[in-house]
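Student: For reference, the sequence and a predicted model appear below.
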Amino acid sequence: MFEGFIDYLSALALGIIGTDVIILNSVSNVHKAIPHLRDYNAIHCYLDNDVAGKRALGQLTERFGTKVIDRSTLYSGCNDLNEYLTTSFTNNQNLQL
């Protein structure tokens, strides 16, 4: 699950996503995703490292428990996955997720 389309494209560029994807386009849409998530064994969340992203993660965790996996820790220090990608390229760092 991604908060925005640009983060999804960043994940594609990094080669870190599976086959099923939900793009919220805003964390205010998290409630719309809930009915589509119940049959999954794991829900990988690439949400922003901000208050809104953490709130959405909390809503999902409250509903689905340990099925929810917070992937934002992979790009801690950055607000989102796209910032991580662009910062890493700008700084000529090796991308490691």
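Tutor: Noted; the coordinates are in hand.

Student: From here on, just use CA atoms for contacts and neighbour counts.
Tutor: Noted.

Student: what's the longest helix in this protein?
Tutor: For the chain, the longest helix by residue count, based on DSSP state H, is helix 51-64.

Student: helices or strands up against it?
Tutor: helix 30-37, strand 68-70 (3 or more Cα pairs under 8 Å, 6 or more residues apart in numbering; DSSP states H and E).

Student: Specify the angle between the longest one and helix 51-64 in degrees.
Tutor: Here the directions of helix 30-37 and helix 51-64 differ by 40 degrees (axes from the mean of the first three to the mean of the last three Cα atoms, to 10 degrees).

Student: looking just at contacts, which helices and strands does helix 30-37 meet?
Tutor: helix 51-64.

Student: another structure for you, compare them:
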Amino acid sequence: MTGDSVPPRLQHRRGRDVVIQEAIDDLVRHRGELSPDELRRRLVRRLADRGVVGLPEPWLDAVSTALGHGNPYVVSPFTLDTADVPAPEDPVRDEVID
């Protein structure tokens, strides 16, 4: 591997992360006064519409809770740099979890 070439597996992962991030960002922009349970249902449906299924239940709960507080969930450092992630309504800690 040379230069800026990205392994196919990483390209696939980044592409999937972008699809997930777009679904989350769209939902947070149009969340209104929806409950975390309704946000979770809509998130699962939006992800399924984009071909993403089988995400862990605790992850879905965490994302929908964050969205319920007006805080978008950032999927990965890559999506933070490349997607149009809305600003949070509430202050949140900034940390990267490896």
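Tutor: Yes, it's here. Just so it is clear, the model here is predicted, and its values are computed rather than measured.

Student: Could you quantify their similarity as a TM-score?
Tutor: Once superposed, chain against chain, the TM-score is 0.29 (TM-score structural alignment, normalised by the length of structure 1); 49 aligned residues with a Cα RMSD of 4.3 Å.

Student: just to revisit the earlier point, buried set for the longest helix of structure 1?
Tutor: With burial defined by 16 or more other Cα atoms under 10 Å, the residues of helix 51-64 of structure 1 counted as buried are 53, 54, 56, 57, 60, 61, 64.

Student: Let me know the closest of these to residue 85 of structure 1.
Tutor: The closest of the buried residues of helix 51-64 of structure 1 to residue 85 of structure 1 turns out to be residue 53 (Cα to Cα; 18.2 Å).

Student: Quick check: that closest one vs residue 9 of structure 1, distance?
Tutor: 18 Å (Cα to Cα, to the nearest Å).

Student: just checking, what packs against the helix or strand where residue 7 of structure 1 lies?
Tutor: Assigned by DSSP states H and E, residue 7 of structure 1 belongs to helix 5-14. Here helix 5-14 of structure 1 touches helix 81-90, going by 3+ Cα pairs under 8 Å, 6+ apart.

Student: would you turn the buried residues of helix 51-64 of structure 1 into CSV with distance to residue 70 of structure 1?
Tutor: Listed next are the buried residues of helix 51-64 of structure 1 as CSV, based on distance: Cα to Cα, whole Å:
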residue, distance to residue 70 of structure 1
53, 10
54, 9
56, 11
57, 7
60, 10
61, 9
64, 12
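
Student: and of the residues you listed, the nearest to residue 88 of structure 1?
Tutor: Among those, and counting by Cα to Cα, the member closest to residue 88 of structure 1 is residue 53, at 21.6 Å.

Student: ok, now how distant is the closest one from residue 82 of structure 1?
Tutor: As judged by Cα to Cα, residue 53 of structure 1 and residue 82 of structure 1 stand 14 Å apart.

Student: Could you point out the helix or strand that follows the longest helix along structure 2?
Tutor: Ordering each helix of structure 2 by length in residues (DSSP H) puts helix 8-29 first. Downstream of helix 8-29 of structure 2, the first helix or strand assigned by DSSP H and E is helix 36-49.
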